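**Q** The following comprises the amino acid sequence and a computationally predicted model.
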Amino acid sequence: MIISFKDKMPSVPESAFIAGSADLIGDVRAGENCSFWFNVTVRADIAPVIIGDNTNIQDNSVVHVGHNVPAIIGSNVTIGHNAIIHACTIEDGSLIGMGAIILDYALIGKESIVGAGALITGKKKFPPRSLIMGSPARLVRELTQEEVEGIYNNTASYVEILSEYR
């Protein structure tokens, strides 16, 4: 469902997919071919949520903002099931594992993987191509080229499946 808040209406292109049980609220700005799967909530009530092209936010995930702190999610990003993304920045080509939590002012560098169940505490910053795991999360190592290609293959598969849901 698309819901306005204080005269702000989500901006979602026709190429996007929004599952019937997903809610986009307020100043949400989504890119081309994004997908918002079942029971997703993206709430941009007190700051914007900006989402790049080809990004998928999977079932039961929540994206929210802080007071004047946006949530920025780049292009070609996968947000796994049950993730919580709060007032942080996730750069292009990253994969956020199932059940991960990323808190205010955190930065996930381009082409990184956040492991399932990881807890990224507030203001934590990770460089590009990081493998991030644990609670609290830590940098494990740099990703290989093969792992980075896997991220892009995953996001491409979500773009491909969109037509089957229309």
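**A** Ah, there it is.
**Q** use CA for all of it now, contacts and neighbours both
**A** Noted.
**Q** Stretch 124-138: how far from the chain's middle?
**A** Here the centre of mass of C-alpha atoms in stretch 124-138, compared against the chain's by Cα atoms, centre = their mean, to the nearest Å, lies 16 Å away.
**Q** So what touches that stretch?
**A** 105-121, 139-144, 148 (Cα atoms under 8 Å, 6 or more residues apart in numbering).
**Q** just the buried members of these?
**A** Among these, the ones that count as buried by 16 or more other Cα atoms under 10 Å are 105-121, 143, 148.
**Q** same for the strand ranked longest in the chain, what does it pack against?
**A** Ranked by residue count under DSSP state E, the longest strand found in the chain is strand 41-51. With contacts defined as 3 or more Cα pairs under 8 Å, 6 or more residues apart in numbering; DSSP states H and E, the packing partners of strand 41-51 are strand 23-30, strand 62-64, strand 71-73.
**Q** ok, which stretches of the protein are helices?
**A** 145-161 (DSSP state H).
**Q** returning to that earlier point: of the helices and strands packed on strand 41-51, which stretch is the most buried?
**A** Among the helices and strands packed on strand 41-51, judged by mean count of other Cα atoms under 10 Å, the one packed with the most neighbours on average is strand 71-73 (a mean of 26).
**Q** Below is an additional structure, to be compared with the one above:
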Amino acid sequence: MKLDASIFVHPSAVLHGNVTVGKYSSIWANAVIRADFNTIAIGRYTNIQDHATIHCSPTNPTVIGDFVTAAHSSIMHACTVGNRVMIGMGATILDGARIGDGTMIAANALVRENMNVPPNSLVVGVPGRILEGKGRPEFIEQNAISYYVLSRKYMEGVDSISPAELLSLMQKFEAQD
């Protein structure tokens, strides 16, 4: 597997099989991305945080869009995740589920098999309940940008950043865009 030099992969992360990762994305400590049955495609500026697990099935690949945050200990299995999506800590997305752009999956929520979540929604609870029109795409993109900025610092050998410096670097990023 060949990854672009712009991608940050923590040394303890595991990427196995037919995995592609878009430019400027980051894979954090102890994340596991295993494409042993099918393909996994991760978009640009996407962050896969600590202990997140991404897998596929023989019948379904996993596709994750641009500017996605997959928070700590989240699980994505053989599903499709749109752009500017936030998957909360401990949330699980099961086989065949489709998550629309600008959607937030709450912490510990369960997105059931083959569930279709419309764009700009919020999914809460177990099993997941869809609240349409409650997504926050601007907030989601800001979070993805903050992880992009943090990953650049890690790549420079800096392992912490002040809130003021983070905000300043995020503003510079947005001014370029």
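**A** Now that the structure is in, tell me what you want to look at. Since we're looking at a predicted model, the values are computed, not measured.
**Q** equivalent range in the first structure for stretch 76-94 of the second structure?
**A** Alignment of stretch 76-94 of the second structure against the first structure: residues 85-103, by TM-score structural alignment.
**Q** Now the terminal residues of the matching stretch, how far apart.
**A** End-to-end distance for stretch 85-103 of the first structure, by Cα to Cα, to the nearest Å: 7 Å.
**Q** how far does it sit from the chain's center?
**A** Using Cα atoms, centre = their mean, the offset of stretch 85-103 of the first structure from its chain centre is 6 Å.
**Q** ok, back up a step: the longest strand of the first structure vs the second structure, mean deviation?
**A** Its aligned residues in the second structure lie a mean 0.4 Å from strand 41-51 of the first structure after superposition (mean Cα distance after the TM-score superposition for the first structure).
**Q** Where does that strand end up in the second structure?
**A** So strand 41-51 of the first structure is aligned with residues 32-42, judged by TM-score structural alignment.
**Q** In TSV: the helices and strands packed on strand 41-51 of the first structure, plus distance to residue 38 of the first structure.
**A** Below are those laid out as TSV (distance: least, Cα to Cα, whole Å):
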stretch	distance to residue 38 of the first structure
strand 23-30	9
strand 62-64	11
strand 71-73	19
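**Q** Which one of those lies nearest to residue 163 of the first structure?
**A** strand 23-30 (17.6 Å; Cα to Cα).
**Q** Quick one: list the elements packing against the closest one.
**A** Using 3+ Cα pairs under 8 Å, 6+ apart, strand 23-30 of the first structure is in contact with strand 2-3, strand 41-51.
**Q** Tell me which residue of the second structure lines up with residue 134 of the first structure.
**A** By TM-score structural alignment, residue 134 of the first structure lines up with residue 125.
**Q** Roughly how far does its match sit from residue 140 of the second structure?
**A** Residue 125 of the second structure is 19 Å from residue 140 of the second structure, by Cα to Cα.
**Q** neighbour count winner among the two?
**A** In this view residue 125 of the second structure and residue 140 are compared by other Cα atoms under 10 Å, and residue 140 has more residues nearby, 21 against 15.
**Q** so who does that one touch?
**A** 67-69, 84-86, 102, 104.
**Q** which of these lies closest to residue 40 of the second structure?
**A** residue 68 (14.3 Å).
**Q** so that closest one touches residue 83, yeah?
**A** Yes - using Cα atoms under 8 Å, residue 68 of the second structure is in contact with residue 83, at 6.2 Å.
**Q** if you count what's nearby, which of those two comes out ahead?
**A** Using other Cα under 10 Å as the criterion, residue 68 of the second structure and residue 83 rank with residue 68 on top: 31 against 23.
**Q** what residue of the second structure takes the place of residue 123 of the first structure?
**A** Using TM-score structural alignment, residue 123 of the first structure pairs with residue 114 in the second structure.
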